[in-house]
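In: coordinates for the following, if possible.
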Amino acid sequence: MWIWLVLGFLYIINALTAIITVFRSHRDISAVWAWLLVLLLLPVVGFLIYFVFGRKLRANRMQDLMTQRLLGIDDLVDQQQQALAAGQPLIGTPGSGGVSELVRTLLRADDALVTTHNDVQVLALREAFFKQLFEDIAVATEHIHIEAYTIRPDAIGHQLRDLLIEKAHAGVTVRVLYDTFGSHDLPNNFWKKLTAAGGQVERFVATK
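Out: Next comes the predicted model:
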């Protein structure tokens, strides 16, 4: 009986330590809950995993924060938060007051600044999207930035990659950011020719 009491006491200590450790770090809320689950479900072992991998991720996060500070993003975030607190609209368009709470949430959660004079085109249909995407890639002369959740090794995926390789060879700066889980069936060598041509490819939440 006393063994279970000791184990229960140790687990409570483990849980409290996990909560303090994770919430003291400057992380995205999704990363906080992910690490908290690891530490709670894997007592002792979870802390070993955290100290091996968690600190490396934290160092990368601190580097990102330093970059933001050097670029002056922190100052802009503070200015926008102060403007919201004073009831000043950040978007100079009629009827924009309803988005203030969304703006405030994004600023607090991820330092997501409000920007204006953006040119955005919404393409809801798959065919129209890829048609426009390939046309834009074809006429690009300076840089191409692709951010996608799902890229598959099918005909469209290969066409996209080949177009990007062609533009990279032409001297255009090509950067691709895609999601590991959404694009899980991409082979490891899918982007090899693009990176060899000078393109930059990164995965969001790399796992392999």
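
In: contacts and neighbour counts: CA atoms only from here.
Out: OK.

In: next secondary structure after the longest helix seen in the chain?
Out: Assignment by DSSP state H gives helix 2-24 as the longest helix of the chain. Downstream of helix 2-24, the first helix or strand assigned by DSSP states H and E is helix 29-41.

In: if you count neighbours, what's buried in that following helix?
Out: For helix 29-41, the neighbour count (16 or more other Cα atoms under 10 Å) marks 32, 35-36, 38-40 as buried.

In: gap between the residue nearest to residue 19 when sequence neighbours are not counted and residue 156?
Out: Nearest in space to residue 19, with sequence neighbours left out and distances taken as Cα to Cα, 6 or more residues apart in numbering, is residue 36 at 6.7 Å. As defined by Cα to Cα, to the nearest Å, residue 36 lies at a distance of 39 Å from residue 156.

In: and residue 131, by the same measure?
Out: Distance, residue 131 to residue 156, by Cα to Cα: 10 Å.

In: the two: which has the busier surroundings?
Out: More crowded of residue 131 and residue 156, by other Cα atoms under 10 Å: residue 156, with 13 against 10.

In: what number of residues lie near residue 120?
Out: 6.

In: doesn't it lie inside a strand?
Out: No - counting by DSSP: H, G, I helix; E, B strand; the rest coil, residue 120 falls outside a strand, being coil.

In: that one and residue 3, how far apart?
Out: Distance from residue 120 to residue 3, counting by Cα to Cα: 62 Å.

In: can you check residue 96 too?
Out: According to Cα to Cα, residue 96 and residue 3 sit 61 Å apart.

In: likewise residue 114?
Out: On the measure of Cα to Cα, residue 114 and residue 3 end up 56 Å apart.

In: before we compare anything, build this one as well:
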Amino acid sequence: MGILAVFLILLLVLNVFFAGVTVFLERRDTSATWAWLLVLTFVPIVGFIIYLIFGRKLSNKKIFDWKGQEKIGIKESTANQIDLIRQKEFPFSDTNVKKHRDLIYLLLVNDGAILTQDNEVETYIDGHEKFDALIKDMENAKDHIHLIYYIFHSDTLGKRVMEVLERKAKQGVNVKIIYDAMGSRTTKKSFFRELERNGGMVRPFFPSKFPLINFRLNYRNHRKLAIIDGEVGYIGGFNIGDEYLGLWKKFGYWRDTHLRVRGKAVYAMQTRFIMDWNSAAPNQKIDYKARYFPAFYGNGHTSMQIVSSGPDSEWQQIKNGYIKMINSAKKSIYLQSPYFIPDASLIEALKIACLSGVDVRLMIPNKPDHAFVYRATTSYAGELMETGAKIFIYDNGFIHAKTLIVDGEIASVGTANLDFRSFRLNFEVNAFIYEKQLAQKLEDIFLEDILKSYQLTPELYKQRSKWIKLKEAVSRLLSPIL
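Out: Below is the predicted model of the structure:
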């Protein structure tokens, strides 16, 4: 017993030491620090192993190469737009865009997100329609097809997409795919073998360097982008898999939001792809060639910024953009997200909007795809409801859309959820949109979704069981690291 006692004391001392070294020496949010301390304290040794896999901050080593952008004048264009806005001489396309120049400036300065004003945009909320359009565009590709998807399954839809890519590669079209090594972990490398035989190139993002364990497990490329011939781009929430067509019984109908863009905003999507590719394939980098940025002019009138964020950035660009939009609201804020785990700054912004008389509406799913995350979501939704927000539970399958619409004037659609993971851990990309017509269309879609939802009232929320309340409490406590 004496030896066992000494061993246990030594184990606890080492655990405390490791907790101090690994948590306090890394700059992180206070709530996340406390959450990890709870794990390290109450699950000694095992908790430390969990921390090594999920909790370590990303290395300061440079992940993306920004220098290449100088070759196509992005740095120069960004500086030029910043100067023109500062001098109040920027040629905004209309008064609605000009009205939001502070938000535009914020995203320009902190992310280099150039404002483009010639975009034609189509909206897709159904997976069948989105993938029919994408496959048609890929069939018409003449030069290149660039894809980034967090999930690329080898199921019916995955095979349908792959057949087109294999055929286009055989025709001489340059095909490149980035998939996330964790999100697509069930997809075997052999699934891509025929495409590679035909000349296509495929790379995983942040694959494991060791068997069975990945020390960058927490940092995933959650982006979904498709760029065809540098003229057409897709951005939004749909991944490649049968569930996104509503073919999984567990989720039922899959409700998401995706955009098809034709205009200069595609250049920004292309730039994002090139940086991600050069990170995933450092020995086979691609240059910013003219073929990837063809000279053309969009015939649309949608003003847009493509904004990226990730754990490699000093600022949480997408979250800051969300907060700026929320703070600008005068009438309404409509939010859709499968996960609602806001940090203090975001939920305070929403509460202030509610208390100021703004019509705040949040729509979340009626079922979890991650149990802990869902209970944290319902907990925060209940808290927001106390300030007057209306909470709607989508009851027609599973809602995966990541949309924010403010005053029916501006909107954001992309890959970032309203949670810690999207803001701090994942690599995300969103389109920030400054056009009333498109914002109102997205608002109309939201209102149609309400007809397929039920409202979570204070009375209904109080009826949840003690077991659910306990799960909410535990999930909320761990929410900064979920």
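
In: TM-score for these two?
Out: Overlay of the two chains. TM-score (TM-score structural alignment, normalised by the length of the first structure): 0.66; 176 aligned residues with a Cα RMSD of 3.7 Å.

In: will you turn the buried residues of helix 29-41 of the first structure into a markdown table that also has distance to residue 68 of the first structure?
Out: A markdown table is the format used below for the buried residues of helix 29-41 of the first structure (distance: Cα to Cα, whole Å):
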| residue | distance to residue 68 of the first structure |
| --- | --- |
| 32 | 21 |
| 35 | 24 |
| 36 | 26 |
| 38 | 29 |
| 39 | 30 |
| 40 | 32 |
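
In: and which of those is nearest to residue 177 of the first structure?
Out: Ranked by distance to residue 177 of the first structure (Cα to Cα), the buried residues of helix 29-41 of the first structure are led by residue 32 at 22.5 Å.

In: just confirm the closest one contacts residue 22, I think it does.
Out: Yes - in this structure, residue 32 of the first structure is within contact of residue 22 by Cα atoms under 8 Å, at 6.0 Å.

In: picking up where we left off before, more neighbours, residue 96 and residue 3 of the first structure?
Out: A direct count of neighbours by other Cα under 10 Å for residue 96 of the first structure and residue 3 places residue 96 higher, at 11 against 8.

In: from residue 89 of the first structure, how far out is the more buried one?
Out: Taking Cα to Cα as the measure, residue 96 of the first structure falls 8 Å from residue 89 of the first structure.

In: could you do residue 112 of the first structure as well?
Out: Residue 112 of the first structure sits at a distance of 16 Å from residue 89 of the first structure (criterion: Cα to Cα).

In: number of residues surrounding residue 147 of the first structure?
Out: Applying other Cα under 10 Å, we find 15 residues neighbouring residue 147 of the first structure.

In: contacting residues for residue 189 of the second structure?
Out: Applying Cα atoms under 8 Å, 6 or more residues apart in numbering to residue 189 of the second structure gives no contacts.

In: residues making contact with stretch 42-57 of the first structure?
Out: By Cα under 8 Å, 6+ apart, the list of residues contacting stretch 42-57 of the first structure from outside reads 11, 14, 35, 38-40.

In: one more pass at 7 Å, please.
Out: Applying Cα atoms under 7 Å, 6 or more residues apart in numbering, the external contacts of stretch 42-57 of the first structure come out as 14, 38-39.

In: now those in a markdown table, please, with extra columns for distance to residue 152 of the first structure.
Out: Shown next, in a markdown table, are those (distance: Cα to Cα, whole Å):
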| residue | distance to residue 152 of the first structure |
| --- | --- |
| 14 | 42 |
| 38 | 30 |
| 39 | 34 |
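
In: okay, buried residues for stretch 255-266 of the second structure please.
Out: In stretch 255-266 of the second structure, counting by 16+ other Cα under 10 Å, buried: 255-266.

In: mind listing the strands for the stretch 51-200 of the second structure?
Out: 116-126, 144-149, 174-180 (DSSP state E, counting those that start in this stretch).

In: make a markdown table out of the ones you listed and add distance to residue 308 of the second structure.
Out: Output for these, formatted as a markdown table (distance: least, Cα to Cα, whole Å):
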| stretch | distance to residue 308 of the second structure |
| --- | --- |
| strand 116-126 | 15 |
| strand 144-149 | 13 |
| strand 174-180 | 16 |
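
In: what's the closest of these to residue 355 of the second structure?
Out: Ranking these by proximity to residue 355 of the second structure (Cα to Cα) places strand 116-126 first, at 31.5 Å.

In: nice, that's everything, thank you.
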